[in-house]
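# Let me see the structure of the following:
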Amino acid sequence: MNARLSSDTRMARSWFQPTPDSLWNRFREKPRLRVASLFNLVWTVYVFGDLVFAQKLNPHWWLATLMAFPAFLAIYAISYIRPIRQAPWFAAAVALLAYSIMGINASGGACFMIYACAIMGFEGSPKRCYTGMGFVIGGFALAGTFIYTWPPSILATISFIALSVGSINVIYRFNAQRDAELKLSHDEVRRLAAMAERERIGRDLHDLLGHTLSLITLKLELSRRLIDRDTDAARREMEEAESVARHALAEVRSAVTGIRATGLAGELASARLLLNASMVQFDYVSNLPELPERLEAGLALILREAVTNIHRHARASSAEARVEVKGGELTLCIADNGSGGVSAEGNGICGMRERVRALGGTLAFESERGKGTRVRIVVPLTAADRRLAPTTEPGTLGLETRPTS
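Predicted structure coming up:
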């Protein structure tokens, strides 16, 4: 007997624990959505609307309401912690609760019917969701018309509200699903790009070191054989092996530097991917000039920091980047139309200033409240730099920055 009671207790506890495929667990990494799901219960205040709007309460109003309201709260909570595929059944239970109470508590019945349509939008294809909402609203309209003789205008208004709330859940869910699929595709693209880069690095290192190491091995073997017979020849072979090794080391360092350095064009493409995923329209120049190696990596890191700040803090809807090479200066300008109003420079801006200072340039930072933020970097070019980056007229390489109002 005790064993069976213990088993029943465990089963009851497991019923009230969120399952892995529940809506509550889907919001595990989005605490704000969990808070929103609880905040949505604020609309249950309309269950008690008859206390304000009804001229006379049904004699059984309090009894019916005090029985139905806790039942609804329990069904609503269970719909979030049980498998999401069971949502239509919980919606049907709430709809039955609405039908049973609407003759006694009119506002409570209407409120429960709206919640039933909202829960119906939790799961399934749009066709399935709208079919379920149609049955819920149809049953409510039939009961209100032929059993309780409600006015058609009231039924139409409540039905429209219920359909709108259910549609919002359907649209939101499919937008979230689309965003998740987009994120997966981005992750797959990055994975394939990383794999291709690893294969390229492997091929480059093999081509770079394979012949060189074979040559060093051959010369060392030859010097070992000559060391007892011809010391001078053995020394020459070892010196040549040392020279080849030093040359190989320089080539490896150059290759690694090239691997570590991020091109400005590649960083601009990554910035667009990041900001567009955050619903920020990002425009940038695509026909960049050939930049000196000393500027390429530094400007790419500065751009990355600026774009990260836009993504995290700006609350912008659009942003853009402009690159100009004019005379003896290279200008990089990043602007957004976000909230602005940044008075104190944090670690991000300070880090950007240090990088610009290391390049010998200057950074101007403007952030007026309500008018977005603008970062302008100017780096002087040396004679060697100007040979690589030809002079261009303003606007031919970049986008003209729009007012960030």
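# Going by C-alpha atoms from here, please, whenever you check contacts or count neighbours.
Will do.
# Now do the SS call for residue 366.
The local conformation at residue 366, judged by DSSP: H, G, I helix; E, B strand; the rest coil, is strand.
# where exactly do the helices run in the stretch 1-150 of the chain?
According to DSSP state H, counting those that start in this stretch, the stretch 1-150 of the chain carries its helices in the segments 2-15, 23-26, 31-39, 50-53, 61-81, 87-101, 106-120, 126-142.
# Of these, which stretch is the most buried?
Mean neighbour count (mean count of other Cα atoms under 10 Å) peaks for helix 106-120 among the helices of the stretch 1-150 of the chain, with a mean of 27.
# max-length helix in this protein?
Counting by DSSP state H, the longest helix found in the chain is helix 152-226.
# Please convert the helices of the stretch 1-150 of the chain to TSV, extending it with distance to residue 346.
Converted to TSV, the helices of the stretch 1-150 of the chain look like this (distance: least, Cα to Cα, whole Å):
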stretch	distance to residue 346
helix 2-15	47
helix 23-26	34
helix 31-39	26
helix 50-53	53
helix 61-81	40
helix 87-101	46
helix 106-120	43
helix 126-142	46
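# Nearest to residue 223, out of those?
Ranking these by distance to residue 223, with Cα to Cα as the measure, places helix 23-26 first at 68.0 Å.
# Centre of the chain to the closest one, how far?
Relative to the chain's own centre, helix 23-26 is displaced by 18 Å; criterion: Cα atoms, centre = their mean, to the nearest Å.
# returning to that earlier point: nearest to residue 283 among the helices of the stretch 1-150 of the chain would be which one?
In terms of Cα to Cα, the element of those nearest to residue 283 is helix 31-39, at 30.3 Å.
# starting at the chain centroid, how far to the closest one?
A distance of 18 Å separates the centroid of the chain from that of helix 31-39, by Cα atoms, centre = their mean.
# neighbouring contacts of that helix?
Outside helix 31-39, the residues within contact range by Cα atoms under 8 Å, 6 or more residues apart in numbering are 24, 27-28.
# related to what we said a few turns ago, of all the helices of the stretch 1-150 of the chain, which one is nearest residue 367?
Among the helices of the stretch 1-150 of the chain, helix 31-39 comes nearest to residue 367, with 28.5 Å by Cα to Cα.
# Next, the contact list for the closest residue to residue 119 other than its chain neighbours, please.
Residue nearest to residue 119 in three dimensions, not counting chain neighbours: residue 91, with 5.4 Å by Cα to Cα, 6 or more residues apart in numbering. Residue 91 sits next to 115-120 when contact means Cα under 8 Å, 6+ apart.
# and for comparison, fold this next one:
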Amino acid sequence: MMQRILALLSPNRPWLHLVYLGFFFFAWLYQPPGWDEVVIGLVAMAGFVSLYIFSLRRCDWTVYPVALGAALLGLAFMPVTIGGGVYLVFAAAMLGWLPHSRARTVGLVAVALAILAAGWLTQQPLPYAAVLLILAAIAAGGAAMGARRRRQEADGEARQRRASDRAAEAERQRIARDLHDLLGHTLSVVTLKADLASRLFDAEPQRARSELAEIQSISRTALAEVREAVAGLRDRSLESATAEARQHLEAAGLAVSVELEADPATAEQSTALAMVVREAATNILRHAEARHVTIRTASLDGGIELSIGDDGRGGARTGSGGLGGLAARIEALSGWMLVGAVSPGTGTQVQAWLPGRGGGDHA
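Have a look, this model is predicted:
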């Protein structure tokens, strides 16, 4: 909830610029208007605000007629109050939110000419028109920069979603292939042996029991292989999992730094840490909205420490899902795993530690 509120209050949000409409009332401070002027001014402003928010929520061709309306409001109110020029500044800002095009350039030039014409027709001093031109230029430039940043962020999020979807689809296909390869032959053998044991049950009970024992052994082996296939552990090491995670993250547009300065003591440890890397990378792709990821290992207290950090929005916790299961697996190997913020309110860091050969519990 707090993140949504902060997002709504971000200075990049165009509706926050409506606070500058307060300049419209500046002249009223030293020259109080009549009731008719107050009513007309407030009604016009309310209509403009409604159209402004509507058009900027869409950010399409509707911005042009609303910007034209804003410019006309400015031209209409400037002979009455110098604060009416704020509408011309808003017209420039609204055009700035649009992608660069000839139409936008023509619109901005038209706003500048309207400011000069209004200043001349209302016999305002030259500095007044100059100030309006400067404010309009600043508003248009700032809006253009903000719009470009928002489009870049949207493109980055879209790339991350596509990369996450591709990674998920690749994982589903891998599991399907592994299960087919593992179970096709195994289930065929189990079926044949079960049929054979059924036929031999009365005539040769000893041989039937032998076949049943083999079925039990094959089933246990198949179960272990299926678990490995589903968990993605077959022929996986920390190094290969890191390389795969780096590939997926970079494909999503993230910068990845890898520093593998220490190696696991056993294959089981390598498998466990590989799972941590894969789960952390998946969470970063799906949820973090990060730009940079660091994966490193280092020697610590006679063991190996793995750290995966990102500069995303943070908020990840161990919980009872994938990270919770991995924490239990790491603890079963006499290690520990922590999930927390890189710094207060930003990013997430996943740390896991496992002892070296002959190492015990870490205090």
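# TM-score for the pair, please.
Once superposed, chain against chain, the TM-score is 0.70 (TM-score structural alignment, normalised by the length of the second structure); 334 aligned residues with a Cα RMSD of 4.8 Å.
# ok so, going back, could you see which of the contacts of residue 91 of the first structure carry over to the second structure?
Using both residues aligned by TM-score structural alignment, their matches' Cα atoms under 8 Å, the second structure keeps these contacts from the contacts of residue 91 of the first structure: 115-117, 119-120.
# List just the nearest of these to residue 2 of the first structure.
Nearest to residue 2 of the first structure among those, with distances taken as Cα to Cα, is residue 119, at 38.3 Å.
# what residue of the second structure matches up with the closest one?
For residue 119 of the first structure, the aligned position in the second structure is residue 94, judged by TM-score structural alignment.
# how far away is its match from residue 51 of the second structure?
Distance of residue 94 of the second structure to residue 51 of the second structure, given as Cα to Cα, to the nearest Å: 11 Å.
# Same question for residue 191 of the second structure.
Note on residue 191 of the second structure: its distance to residue 51 of the second structure, by Cα to Cα, is 71 Å.
# Same question for residue 300 of the second structure.
Separation of residue 300 of the second structure from residue 51 of the second structure (Cα to Cα): 61 Å.
# and if you look at residue 352 of the second structure?
Distance of residue 352 of the second structure to residue 51 of the second structure, given as Cα to Cα: 53 Å.
# Residue 68 of the second structure: what's it in contact with?
Contacts were defined as Cα under 8 Å, 6+ apart; by that measure residue 68 of the second structure touches residue 91.
# Map it across to the first structure for me.
Under the alignment (TM-score structural alignment), residue 68 of the second structure pairs with residue 92 in the first structure.
# any chance you could map the strands in the stretch 201-350 of the first structure?
281-283, 318-326, 329-336 (DSSP state E, counting those that start in this stretch).
# can you state the direction angle for the last one and strand 318-326?
When axes from the mean of the first three to the mean of the last three Cα atoms, to 10 degrees is applied, the directions of strand 329-336 of the first structure and strand 318-326 differ by 170 degrees.
# So which elements touch strand 329-336 of the first structure?
With contacts taken as 3 or more Cα pairs under 8 Å, 6 or more residues apart in numbering; DSSP states H and E, strand 329-336 of the first structure sits against strand 318-326, strand 373-380.
# Could you look over those and pick the most buried one?
Ranked by mean neighbour count under mean count of other Cα under 10 Å, these are led by strand 318-326, which reaches a mean of 23.
# elements contacting that one?
Helices and strands touching strand 318-326 of the first structure, by 3+ Cα pairs under 8 Å, 6+ apart, are strand 281-283, strand 329-336.
# for those, which one ends up most surrounded?
Highest mean neighbour count among these (mean count of other Cα under 10 Å): strand 329-336, with a mean of 22.
# with the second structure superposed, average distance for that strand?
After superposition onto the second structure, strand 329-336 of the first structure sits on average 4.9 Å from its aligned residues (mean Cα distance after the TM-score superposition for the first structure).
# any idea how far residue 120 of the second structure lies from residue 126 of the second structure?
Noted for residue 120 of the second structure: a distance of 8 Å to residue 126 of the second structure, by Cα to Cα.
# need the contact list for the residue of the first structure most remote from its centre.
Computed with Cα atoms, centre = their mean, the residue of the first structure farthest from its C-alpha average is residue 229, at 70.6 Å. With Cα under 8 Å, 6+ apart as the criterion, no residue contacts residue 229 of the first structure.
# what's the counterpart of it in the second structure?
Taking TM-score structural alignment, the alignment pairs residue 229 of the first structure with residue 203 from the second structure.
# returning to what we had before: give me the packing partners of the longest helix of the first structure, helices and strands only.
The contact analysis (3+ Cα pairs under 8 Å, 6+ apart) places helix 152-226 of the first structure against helix 106-120, helix 126-142, helix 231-260.
# could you redo the last one with a cut-off of 6 Å?
Under the contact definition 3 or more Cα pairs under 6 Å, 6 or more residues apart in numbering; DSSP states H and E, helix 152-226 of the first structure sits against helix 106-120, helix 231-260.
# how much does the last one deviate in direction from helix 152-226?
It refers to helix 231-260 of the first structure. Relative orientation of helix 231-260 of the first structure and helix 152-226, computed by the same axes, to 10 degrees: 170 degrees.
# and residue 347 of the first structure, how many residues sit next to it?
9 (other Cα atoms under 10 Å).
# any idea how far the match of residue 119 of the first structure lies from residue 18 of the second structure?
Taking Cα to Cα, one finds residue 94 of the second structure at 11 Å from residue 18 of the second structure.
# again with residue 76 of the second structure
Noted for residue 76 of the second structure: a distance of 19 Å to residue 18 of the second structure, by Cα to Cα.
# again with residue 154 of the second structure
Separation of residue 154 of the second structure from residue 18 of the second structure (Cα to Cα): 24 Å.
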